[in-house]
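Chemist: how would this look folded up:
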Amino acid sequence: MTFEALPEPPSRAPDLADDFTGPALRADLWIDHYLPHWSTPERSRARYDLDGDGLRLRIDDDQPDWRPEDAPLRVSNVQTGDFSGAVGGHRGTHRHRPDGLTVRTPAGTRLLWAPSAGRVDVTVRAAVDPGSMLAVWLVGSEHLDPRDSGEICVFEIDAEAVGPATTTARIGIKAHHDDRLRTDMGEVPVPVDASRPHTWTAIWGAGGTVIGCEGRVVGRFPQAPDYPLILMIDIFETGGRSPVTAYPKTARIHRVRGWDLTPGWSSPLSHGARDSGEDQPGK
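Modeler: As a prediction, this is how the structure comes out:
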């Protein structure tokens, strides 16, 4: 299969830039909880290491389920923003569960990087432990309007779909509660061993959404959410604890680069910024 080359990234420095080489996860870029407003801190908190080779996300043997109602479902996630209303309400980022969600830990509004149009490049190594999945999503913050809930699924890779020459990933658009979008998801084989470092790209704006892998276009979609999107990177375990699988189950994030291309918005990093772990977020 022949894939078209992706466009080159913007010439200016990225607004979001992290190689995960510091002694701690950068609080100016990342929230180390999975949708914490729908859960409680001990359940939403990510398990991870920074060991000089990127961010190692873990599912540990003693890790609790994200919510008791969703068991078995354990996740370690980092995200670039969050929003919720008051305790007991139903306003909040990513109302993705069909049975409804209620705010348990109010988050307020915290947007560290949430462009309405942009580009993101994420270099990862997928999980290969049975029953695990690595995913990268851009999801609507919903802080302005509950309809602003659409999602760009950059990829979802099940451990069982990783092969030595080809990996199958799910990519596309999920409408969720946004009636201006339609869900358009599909599976795509990419010629990579996803257990090795490789880079995924999403580019979105008025012309639609492009998803790429290793510099090549693997999906084009004629629609894109046009409101603030939060980047989420996570490892899931959905099949429950395994008595024969060694823990922790892991995936690795080596590098993230993101550009806010929202019309009319000018990055303070566009002149003289360093492309390093010391960059500040665009907003």
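Chemist: C-alpha only now, for contacts and for neighbours.
Modeler: Will do.
Chemist: what's around D28, how many residues?
Modeler: 14 (other C-alpha atoms under 10 Å).
Chemist: Now the second one, please; I'll put the structures next to each other:
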Amino acid sequence: MPATFDESFAGPDLDLDVWTPAYLPAWSSRAAAAATYALHDDGLHLTIPDDHPVWCPDLHRPPLRVSAVQSGNRSGPVGSTDGQQPFREGLVVAEEQPESRGFVPLRGRIEVECRATLGPRSMFSAWMIGMEDRPERCGEICLVEVFGDAVDGPAAAVGQGVHPFRDPALVEEFSADPHEIDVAAFHRYAVEWRADGIDFLLDDAVVRRSRQSPDYPMLLILAVFDFPDRAVPGVPDPMPELVVRRVSGSDLSR
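Modeler: This is a model prediction of the structure:
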């Protein structure tokens, strides 16, 4: 990949050499996991309309619906356990994914500028994961994760940090801390990922630091989620939407 990356989703459609418009499709298929999306003047719109299907309905609990794009993709053959972010024991690949490395940096500054429309049963997130070309290369760096029920007017609990999953070199280091932020407006969520640690930034201000640093390339996932079992009868919920105006990054390994 190039040493710098700058994506403003100018269209007319997604650059499919960079983005896979499906959420972890190895566990179902690209068709079954496809995002509902459109490109407008203000960027990429990921939405979950009423007719959007449940993701992996026979496998994932609780049920969820998701529209996501990811900047890298791969899997082993059908029937193998070689896929990205397996969510339960014994999960096997349903559709083999050819390897794609559109934006898969090893360290650098990675920034996502976005806004979201959320209700109590939805959330949005931007996070980086290993390609899992080796099982231990599976850690996560979360730039941002916000649940709708953690939004209180002009404030929200903003999740950031590191998840190790099956990477023995990492430890769990994640929290959702309160910030004076209106997630319905555009904000910049970023990490400065170095060999000696990670700084997490919100609108250019460092809001947390970690001494951990995954030592393998990582892809980026942008997603909006809906959790149907959290619906409250008689209480309307807005259509979940994530609007991404820009993704930028640099690869310090070059």
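Chemist: After alignment, which residue of the second structure pairs with P191 of the first structure?
Modeler: Under the alignment (TM-score structural alignment), P191 of the first structure pairs with E180 of the second structure.
Chemist: residue contacts, that match?
Modeler: 154-156 (C-alpha atoms under 8 Å, 6 or more residues apart in numbering).
Chemist: Quick one, which of those residues are buried?
Modeler: Taking 16 or more other C-alpha atoms under 10 Å as the criterion, what is buried in the contacts of E180 of the second structure is A156.
Chemist: Please render the contacts of E180 of the second structure as JSON lines that adds secondary structure and distance to A33 of the second structure to the earlier fields.
Modeler: Shown next, in JSON lines, are these (DSSP: H, G, I helix; E, B strand; the rest coil; distance: C-alpha to C-alpha, whole Å):
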{"residue": "P154", "secondary structure": "coil", "distance to A33 of the second structure": "33"}
{"residue": "A155", "secondary structure": "strand", "distance to A33 of the second structure": "32"}
{"residue": "A156", "secondary structure": "strand", "distance to A33 of the second structure": "29"}
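Chemist: Closest to R134 of the second structure out of the contacts of E180 of the second structure?
Modeler: A156 (36.0 Å; C-alpha to C-alpha).
Chemist: And the residue mapped onto the closest one from the first structure, how far from D99 of the first structure?
Modeler: By TM-score structural alignment, A156 of the second structure lines up with T167 in the first structure. The gap separating T167 of the first structure from D99 of the first structure is 32 Å, by C-alpha to C-alpha, to the nearest Å.
Chemist: re earlier: the match of A156 of the second structure and G208 of the first structure, how far apart?
Modeler: Applying C-alpha to C-alpha, the value for T167 of the first structure to G208 of the first structure is 25 Å.
Chemist: burial measure for the nearest residue in space to W55 of the second structure that is not next to it in sequence, as a count.
Modeler: With C-alpha to C-alpha, 6 or more residues apart in numbering as the criterion, W55 of the second structure has its nearest non-adjacent residue at 5.3 Å, and that residue is R65. Neighbours of R65 of the second structure under the rule other C-alpha under 10 Å: 22.
Chemist: The first structure: which residue goes with R65 of the second structure?
Modeler: Match for R65 of the second structure (TM-score structural alignment): R74.
Chemist: Any chance of TSV for the contacts of E180 of the second structure, columns distance to V243 of the second structure?
Modeler: Listed next are the contacts of E180 of the second structure as TSV, based on distance: C-alpha to C-alpha, whole Å:
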residue	distance to V243 of the second structure
P154	18
A155	19
A156	18
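Chemist: mind checking what S122 of the second structure lines up with in the first structure?
Modeler: So, by TM-score structural alignment, S122 of the second structure is matched to S132.
Chemist: Ok, D251 of the second structure next?
Modeler: Aligned partner of D251 of the second structure by TM-score structural alignment: D260.
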